[in-house]
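> Build me a model:
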Amino acid sequence: MNQSNPDTWASPRHRSAVTWVVAIATIAIIFDGYDLVVYGTILPTLMNDPSQLGEISAQHAGALGSYALIGVMVGALTAGAVGDYLGRRRMMLINIVWFSLGMGLAAMSTSVTMFGLLRFFTGIGVGGLVATAGAMVAEFAPPGKRNLYNAIVYSGVPAGGVLASLLAIVLHDTIGWRGLFWIGALPIVILLPLALVKLPESPQWLVARGHEDKVGFAALATRRYAWGTALLGLMSFSGLLLTYGLNTWLPKIMEDAGFNAKGSLSFLLVLNGGAILGGLIASKVADGIGPQRVVATTFGLAALALILLTLGFPLSVLLASVAVAGVGTIGTQVLIYGFVSNYYSTSARGAGVAWCAGFGRLGGIFGPLIGGALISAGISSQVAFSVFAGIAVLGGIVTFFVPRARAARPEVTTAYSTVQVS
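I've put the predicted structure just below:
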């Protein structure tokens, strides 16, 4: 690859491989986002109609939202532990199947306990996908396009959120919450066959095997990465707390503020739509100036937008603020995944992304719980938004202290591109 031009493709075969990797990974992550948001869209139904699964209080609802995130954490950390040994392709295929089965089984739940257990099971597959996709894209894309391609893939999260919001608005009365969950099981039918045929293994991973004594999580504990890993984990913790907290509770908060059911869902649609557009624009900027300053800025935008939601502005201003909040919360998490995917060498990349996704999911677990606790306590929407704004400020502060990644080792050439042996 011509090192003077980081956007250069090594060959037509390289470009084709990247296209397929990005397309398959994006579709997989779209269903991750669908899973994230579809629970928030059906939550009012489950809480208002005990005949569905049983009595669900606000605290129980928050706990149910967290079960899936505990599963995501387990799945991400498991993928990090074995993904740098087994390879990216195999992990993607396993988790596409796992996630799809979980969604289908959850659609057949007959009790709150069964639903919670299957949400946990589904989360394991989601976590494995999230942890593997970023590592795979980073190892295929040209250096000058890595943040952009990571953003395209992880914009699948808010795109899935938009899909879930639209389908809930249009189809909920027709197919019910179970039908919405069956839609989430479609990857095993539409994506798995495509991935089996078109998804290649990462050349960088193939080349890197045997070149490092420290592989996977062991590499994260070295002096080279330990401090940066801790801070990146805290950034992801903040980003995912905001992402899951708002996606779970925004419809309920806006419903309590006086909007009807479909009106409250429209805020969820705007939140995720803003994240897609803003995240892609911000990632292009990050490819030019680096992701660190961009992530700090978008965290700041989140805090500002969430404060604006407390000030009683007209609906048009509220919707604009929610869109900006989407950029600063979900969009920021997209940027964080790109930051992390390019921070580590090949031997540690899968574990690094898994750590970010896994530890960050602790924030995702606390997000729905915090929202449930605030609503159960009768706290106003203004206070709830202020709490989330404070978390965004803390995330932005942490971002400034992440050290620069040390220079990677020399590169060798593969059939697709020039890659690093470490």
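
> C-alpha from now on. contacts and neighbour counts both.
OK.

> was I right about residue 393 contacting residue 299?
Yes: the pair residue 393 and residue 299 qualifies as a contact (Cα atoms under 8 Å) at a distance of 6.5 Å.

> Which of these two has more residues huddled nearby?
Shown here are residue 393 and residue 299; by other Cα atoms under 10 Å, residue 299 has more neighbours (29 against 19).

> I'd guessed the more buried one sits against residue 326; true?
No: assessed by Cα under 8 Å, residue 299 is found out of contact with residue 326, at 10.4 Å.

> what separates the helix or strand where residue 317 lies from the chain centre, distance-wise?
Residue 317 belongs to helix 315-328 when elements are defined using DSSP states H and E. Chain-centre distance of helix 315-328: 20 Å, with Cα atoms, centre = their mean, to the nearest Å.

> Can you spell out which helices and strands pack onto that helix?
Judged by 3 or more Cα pairs under 8 Å, 6 or more residues apart in numbering; DSSP states H and E, helix 315-328 is in contact with helix 261-289, helix 291-308.

> Can I get these in TSV including distance to residue 184?
Formatted as TSV, those follow (distance: least, Cα to Cα, whole Å):
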stretch	distance to residue 184
helix 261-289	18
helix 291-308	29
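
> and of those, who's closest to residue 116?
Among the helices and strands packed on helix 315-328, the nearest to residue 116 by Cα to Cα is helix 261-289 (22.9 Å).

> Now do the buried residues in that closest one.
261, 264-280, 282-287 (16 or more other Cα atoms under 10 Å).

> what ranges do the helices span in the stretch 51-200 of the chain?
Ranges of helices within the stretch 51-200 of the chain are 58-86, 88-106, 112-140, 146-154, 156-183, 187-190, 192-198, based on DSSP state H, counting those that start in this stretch.

> Next, the structure of the following sequence, for comparison with the previous one:
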Amino acid sequence: MSDITPPSVARPSAATPLTILLCFIVALLEGMDIQSAGIAGPGIAAHFGLDKVQLGWVFSASILGLLPGAFGGGWLADRIGRKRVLTVAVVLFGLFSLLTTQSWNLDSLLLARFMTGLGLGAALPNLIALTSESAGNDRRATAVSLMYCGVPLGGALASLAGMFATPERWQLVFHLGGWAPLLVAPLLYRYLPESAAYQQQAADRRRPSIVQGLFRAGQAVPTLLLWLSCFFTLLVVYLLLNWLPSLLIGQGFSRPQAGSVQLLLNLGMTLGSLLAGVLLDRWRPALLVTLVYAGILVALAALGSLEGFAGMLLAGFAAGFFVLAAQLVLYALAPQFYPASVRATGVGSAVAVGRLGSIGGPLLAGQMLASGSGTAGLMSLAAPGVVVAAVGIILLLRHRPAPE
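Model (predicted):
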């Protein structure tokens, strides 16, 4: 791991606050688009006459696009620059979010959601790489957390829009998530600083291949453990993001009540993202991981067993807090295992593998609900995956590169 940039070289630059701010704005927009389908789900189902299995495919279409988007976006960023790829990705997911509102049948809807996910996926590894590379080694997790808290905040904005949108006006959240990125893209092109770490290695024509970069001597085990934890963690995250509103309505809660729980879920995610990054830079990481994943298990049990509205609000907040803290820890750690020449590729590969879990979560939930399984059964099914993810990340920490 000798080519990992040591602290003496990796100093925060003067552009760090601007980089974090602009990446935070993009993360905010990404959070709006990622959760838009789940929030508009009841309206989409009514408009197109979809059953639960078909609605699960709608949820998973954008997530399916995230997988090649994340991997391809990271690979391209290591070759043509983080800023360029991020700007194009923002235009892509904004444009196809708007085109979602013009869908005329299930096939066109699935295509629009897939292309939206392609742009969303390409954006995320670049957001992580840019913010991580702009900060010093002792503040990288904090920088990533400040950026990434924009994702749940964007989800909260989408939840607010969903509370004011009737099923007949399901297009509202997609208009909001489409026009805003198209307005922000020119600002990125004009003001976002390119990563200094990328610029330093861009002149080197001897870039390692993907296999060499991710599986070279001493790196294969960390890469595989990172993939394992990302897969199971994101399975739980996207199960909650996509199905929670429909589950709550199915349990007898009103649409405003379901929107309130979803809003608390996103606010919990915001706080979890912020605190996890700060604590990761200061606490023993293994202790933090143990507490976070134990919290996920407790929150899932509460969502599956509580019946009162007040208790469900608290459970939604706790679930959001812990699942996003877990995801943030993974995203903050990922850049530390790769040199600048393959950093975006490494982060993108972890995000892409995590998206496989994101795809499986909503589809599995749709199949279980269609077969008559209740919310409690669905939440208990996610518990073993949480345990596997926790074990994977604790083992991963043993391979964490020590600062030179």
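
> Any idea what the TM-score comes out to?
The TM-score (TM-score structural alignment, normalised by the length of structure 2) is 0.92; 398 aligned residues with a Cα RMSD of 2.3 Å.

> Next, the buried residues of the helix holding residue 317 of structure 1.
Buried, per 16+ other Cα under 10 Å, within helix 315-328 of structure 1: 318, 319, 320, 321, 322, 323, 324, 325, 326, 327, 328.

> Excluding covalently adjacent residues, which one is nearest to the fourth one?
Residue nearest to residue 321 of structure 1 in three dimensions, not counting chain neighbours: residue 305, with 5.0 Å by Cα to Cα, 6 or more residues apart in numbering.

> wait, that neighbour sits on residue 317?
No: counting by Cα under 8 Å, residue 305 of structure 1 stays clear of residue 317, with 10.0 Å between them.

> Residue 9 of structure 2: how many residues sit nearby?
The tally of other residues near residue 9 of structure 2 (other Cα under 10 Å) stands at 10.

> before we move on, the earlier item: out of the helices of the stretch 51-200 of structure 1, which is closest to residue 365 of structure 1?
The nearest among the helices of the stretch 51-200 of structure 1, by Cα to Cα, is helix 58-86 at 4.6 Å.

> Might you report the residue contacts of the residue most central in space within structure 1?
A centroid search over structure 1 (Cα atoms, centre = their mean) returns residue 157, at 5.4 Å, as the residue closest to the centre. Taking Cα atoms under 8 Å, 6 or more residues apart in numbering, we find residue 157 of structure 1 in contact with 29, 30, 31, 32, 33, 34, 36, 330.

> Now do the counterpart of residue 154 of structure 2 in structure 1: how many residues are near it, please.
Counting by TM-score structural alignment, residue 154 of structure 2 lines up with residue 160 in structure 1. Residues contacting residue 160 of structure 1 under the criterion other Cα under 10 Å number 27.

> swap in the one 5 residues further on?
Other residues lying near residue 165 of structure 1 total 27 when counted by other Cα under 10 Å.

> Give me the distance between the closest residue to it other than its chain neighbours and residue 275 of structure 1.
Leaving aside its sequence neighbours, residue 165 of structure 1 sits nearest to residue 269 (Cα to Cα, 6+ apart; 5.6 Å). Look at residue 269 of structure 1 and residue 275 of structure 1: by Cα to Cα, to the nearest Å, they are 10 Å apart.

> try residue 243 of structure 1
Residue 243 of structure 1 sits 10 Å away from residue 275 of structure 1, going by Cα to Cα.

> Ok, residue 339 of structure 1 next?
Using Cα to Cα, residue 339 of structure 1 is found at 17 Å from residue 275 of structure 1.

> got it, and residue 353 of structure 1?
20 Å.

> Structure 1: which residue goes with residue 294 of structure 2?
Match for residue 294 of structure 2 (TM-score structural alignment): residue 300.

> give me the number of residues near its match?
For residue 300 of structure 1, the neighbour count with other Cα under 10 Å is 22.

> again with residue 144 of structure 1
16.

> Now do the buried residues in the helix or strand harbouring residue 352 of structure 1.
Here residue 352 of structure 1, judged by DSSP H and E, is contained in helix 346-376. Within helix 346-376 of structure 1, the residues that qualify as buried are 346-375, counting by 16+ other Cα under 10 Å.

> Residue 269 of structure 2 versus the residue mapped onto residue 364 of structure 1 from structure 2, what's the distance?
Using TM-score structural alignment, the partner of residue 364 of structure 1 in structure 2 is residue 358. Distance, residue 358 of structure 2 to residue 269 of structure 2, by Cα to Cα: 17 Å.

> Show the contacting residues for the corresponding residue of structure 2 for residue 44 of structure 1.
Matched across to structure 2, residue 44 of structure 1 falls on residue 42, judged by TM-score structural alignment. Each residue near residue 42 of structure 2 by Cα under 8 Å, 6+ apart is listed here: 167, 246.

> Residue 42 of structure 2 is in what secondary structure piece?
Of the helices and strands defined by DSSP H and E, residue 42 of structure 2 is found in helix 16-48.

> Tell me the buried residues in that helix?
Buried residues in helix 16-48 of structure 2 (16+ other Cα under 10 Å): 16, 19-45.

> Kindly report the same for stretch 129-139 of structure 2.
Applying a neighbour-count criterion of 16+ other Cα under 10 Å, one finds 129, 130, 131, 132, 133, 134, 135, 136, 137, 138, 139 buried in stretch 129-139 of structure 2.

> got it, and stretch 208-217 of structure 2?
213, 214.

> In three-state terms, label residue 403 of structure 1 for me.
Following DSSP: H, G, I helix; E, B strand; the rest coil, residue 403 of structure 1 is assigned to coil.

> just checking, it touches residue 228?
Yes: the pair residue 403 of structure 1 / residue 228 is scored as a contact, 5.8 Å apart, by Cα under 8 Å.

> Between those two, which has more neighbouring residues?
Legend: neighbour count by other Cα under 10 Å for residue 403 of structure 1 and residue 228, higher for residue 228 (21 against 15).

> Now stretch 55-69 of structure 1: buried residues?
Neighbour count says stretch 55-69 of structure 1 has 56, 58-69 buried, by 16+ other Cα under 10 Å.
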